[in-house]
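1. I'd like to go over a predicted model; first the sequence, then the structure.
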Amino acid sequence: MVTFLNNGNTCYFNVLMQIILHSNVDNKIEKTKLGEGWYSIINKLKGLSPNTIYNPKLLYRLLNWHKQFKYGKKHDAHEAFLYLIDLIDDSNFKGHIVECMITRNSPFEHCFRNNEFTSLEIWVNHNTLNKCIDDFFKTDVIKDWKDSNNNKRTLLKTSCINTNPINLVILLRQTYENKKIVQYPLELDISKWCSCSENTKYYLKSVVIHDNEHYYIFCKESNSWYLYNDEARIPINTNDWMYQEPPYMLIYSYLE
């Protein structure tokens, strides 16, 4: 794919562009006027030579980007990603999680909530991604919850994915000073964490790295991996980097 010029602390934006360029897109999804203009540019960028260095100033203007993210300042790539997806209303990265809360004993009281999500924000408390996701979806026990009669009860809170996104984005939360290497699969089966049986197998498309206040990204193209670091596009011949660099964001796309 094309690479992007760093206009001064814009590595976070360049990483977002590579996420979009390397993720799956359902062209049948209805788009807003801004979304149509956005993907018109994205499709043109996909047609450029991989050696092209593109200056994204046109994209800044289209999105009125610097109104939200000040020019020349350092910004968080995940925060910017969430803002971008909401701004262009891109359903290719959105799914739904249903939450169920029910009292442990009778008389039973319960409620359900269906929440849209753009990424799973996972705390790194284990050395494997699957165990971290298990923690995210584990049942929470809430004590001293007051029911409709003002009685203190024990409440059980569970959640699961009930609409799978085309592209599943996972943020790995951990302190910058004590980052851990997390083992994550090239193919991820999310069936144990969702209520639907279709499109539960995903394959890894991109891995965002945050190191020394700089962002870069590994992306898969066909059967090969490339490192995108602003203007640089470097082919990677081994998967050793997966075991050497703590990931910040993982982007999976479902297997068609």
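-> Right, received. Where do you want to start?
2. C-alpha only now, for contacts and for neighbours.
-> Noted.
3. can you get me a residue count around the closest residue to residue 159 other than its chain neighbours?
-> Nearest non-adjacent residue to residue 159, counting by C-alpha to C-alpha, 6 or more residues apart in numbering: residue 99, 4.3 Å away. Number of residues near residue 99 (other C-alpha atoms under 10 Å) recorded here: 17.
4. show me what contacts residue 99?
-> 112-115, 157-160 (C-alpha atoms under 8 Å, 6 or more residues apart in numbering).
5. same question for residue 144.
-> Contacts of residue 144 (C-alpha under 8 Å, 6+ apart): 152-154.
6. what's the nearest residue to residue 96 if we skip its chain neighbours?
-> residue 116 is the one closest to residue 96 (C-alpha to C-alpha, 6+ apart), at 4.4 Å.
7. okay, buried residues for the helix or strand the one you found falls within please.
-> Per DSSP states H and E, residue 116 falls inside strand 110-117. By neighbour count on 16 or more other C-alpha atoms under 10 Å, the buried set for strand 110-117 is residue 117.
8. what is the next helix or strand along the chain from that strand packed up against?
-> Once the chain leaves strand 110-117, the next helix or strand it forms, by DSSP H and E, is strand 120-123. The contact analysis (3 or more C-alpha pairs under 8 Å, 6 or more residues apart in numbering; DSSP states H and E) places strand 120-123 against helix 129-136, strand 167-173.
9. and the shortest one with strand 110-117, angle?
-> With axes from the mean of the first three to the mean of the last three C-alpha atoms, to 10 degrees applied, the angle from strand 167-173 to strand 110-117 works out at 100 degrees.
10. list the buried ones in strand 167-173?
-> 167-172.
11. any idea of the angle that strand forms with helix 129-136?
-> Using the same axes, to 10 degrees: strand 167-173 against helix 129-136 is 80 degrees.
12. okay, pairing it with this:
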Amino acid sequence: MSIAENLRQIEQQIEDATHKAGRAVNSVTLLAVSKAQKINKIEEAFKAGQKLFGESYLSEAIPKIASLKEYPIEWHFIGPIQSNKTKEIASHFAWVQSVDRIKIARRLSEQRPENLGALNITAQINMFDESTKQGASITEIYDLLDFINQQPNLNLKGLMSIPPKQSSEAAQKQQFHKLQELFHRIKSTYSGVDTLSMGMSGDMISAIEEGSTMVRVGTALFGARPENWKQQLKGNS
């Protein structure tokens, strides 16, 4: 199928899952994960109606943003953040979903160009203590949220998480439910919080049924990434 057809199918799946969960229409946003995808594929998805795109690697993202600057795309940074990359991230993205420590939040606020307005932030939480995953622990998350909320050039929007992969729907939902409970506690504390970014191509239905407001989908939209895409990115770094 074409990217436009894939997009329609994903949108229908989101609508069906939202309806099944008894949630409001249009309460879930689709973020197209475009890392390792060619510019023409992003352009095709945009022309089919997709406006939000997520990138994980700055060296790949900056040329894409420059090439597609004529399109009103909302760019989200969703990858691990190194301190020496915060200035470029703060200058080129509307959202940063992967803020996992105070040092990064401070630098993003200090380096955000004033003419761009506040940078939208979701704090990334590693709720299940995976050693291979980025994210603040459950004991660190509250201090991080407090700090983000106090920064003049940051707009705290909520949480992002990448829970461990599970083979069963029940196990997926159990994890997502714990994240939803935390999200509701945070939402009651911070007035501007409205985003729970969780769920990807393989588990977005479970995530929606457990309260996700934003799903991050790449493979289901664009197809499989090239086998050697990580090596290609390293070569361009």
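-> Nice, I can see it. Note that the structure is predicted; figures quoted are calculated from it, not measured.
13. care to give me the TM-score?
-> Scored against TM-score structural alignment, normalised by the length of the second structure, the superposed chains reach a TM-score of 0.31; 132 aligned residues with a C-alpha RMSD of 6.3 Å.
14. quick revisit: need the contact partners of the strand holding residue 116 of the first structure.
-> In contact with strand 110-117 of the first structure (C-alpha under 8 Å, 6+ apart) are residues 94-103.
15. nearest to residue 53 of the first structure among the residues you listed?
-> residue 94 (29.7 Å; C-alpha to C-alpha).
16. which helices and strands does the helix or strand hosting residue 188 of the second structure pack with?
-> Per DSSP H and E, residue 188 of the second structure falls inside helix 169-189. Secondary-structure packing of helix 169-189 of the second structure (3+ C-alpha pairs under 8 Å, 6+ apart): strand 154-160, helix 204-209.
17. and after that helix, which helix or strand comes next?
-> strand 195-197.
18. helices of the second structure, start to end?
-> In the second structure, the segments counted as helices under DSSP state H are 3-20, 39-47, 58-67, 86-92, 102-111, 141-150, 169-189, 204-209, 219-222, 229-236.
19. report the angle between the third one and helix 39-47.
-> Translated: helix 58-67 of the second structure. Using the same axes, to 10 degrees: helix 58-67 of the second structure against helix 39-47 is 60 degrees.
20. please name every helix or strand in contact with helix 58-67 of the second structure.
-> Packing contacts for helix 58-67 of the second structure, counted by 3+ C-alpha pairs under 8 Å, 6+ apart, involve helix 86-92, helix 229-236.
21. list the buried ones in that helix?
-> Within helix 58-67 of the second structure, the residues scored as buried using 16+ other C-alpha under 10 Å are 58-62, 64-65.
22. surely residue 167 of the first structure and residue 206 touch.
-> No: using C-alpha atoms under 8 Å, residue 167 of the first structure makes no contact with residue 206, being 10.6 Å away.
23. pull up the overlap in contacts between those two.
-> With C-alpha under 8 Å, 6+ apart, residue 167 of the first structure and residue 206 have common neighbours 251-252.
24. and residue 12 of the first structure, helix, strand or coil?
-> helix (DSSP: H, G, I helix; E, B strand; the rest coil).
25. doesn't residue 77 make contact with it?
-> Yes: Residue 12 of the first structure is within contact range of residue 77, at 4.8 Å (criterion: C-alpha under 8 Å).
26. what's the overlap in contacts for these two?
-> By C-alpha under 8 Å, 6+ apart, the residues touching both residue 12 of the first structure and residue 77 are residue 215.
27. count of residues packed around residue 20 of the second structure?
-> Residue 20 of the second structure, neighbours per other C-alpha under 10 Å, totals 12.
28. just checking, it touches residue 208?
-> No: between residue 20 of the second structure and residue 208 there is no contact under C-alpha under 8 Å: 9.5 Å.
29. most tightly surrounded among the helices of the second structure?
-> Mean neighbours per residue, mean count of other C-alpha atoms under 10 Å, is largest over the helices of the second structure for helix 204-209, with a mean of 24.
30. so which elements touch that one?
-> helix 3-20, helix 169-189, strand 214-217.
31. any idea which of those gets closest to residue 98 of the second structure?
-> Between these, strand 214-217 lies closest to residue 98 of the second structure; by C-alpha to C-alpha that is 12.7 Å.
32. do you know how far the residue nearest to residue 159 of the first structure is from residue 14 of the first structure?
-> 34 Å (C-alpha to C-alpha, to the nearest Å).
33. and if you look at residue 204 of the first structure?
-> 19 Å.
34. ok, back up a step: just put the helices and strands packed on helix 58-67 of the second structure in JSON lines and tack on distance to residue 145 of the second structure.
-> Below are these laid out as JSON lines (distance: least, C-alpha to C-alpha, whole Å):
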{"stretch": "helix 86-92", "distance to residue 145 of the second structure": "18"}
{"stretch": "helix 229-236", "distance to residue 145 of the second structure": "31"}
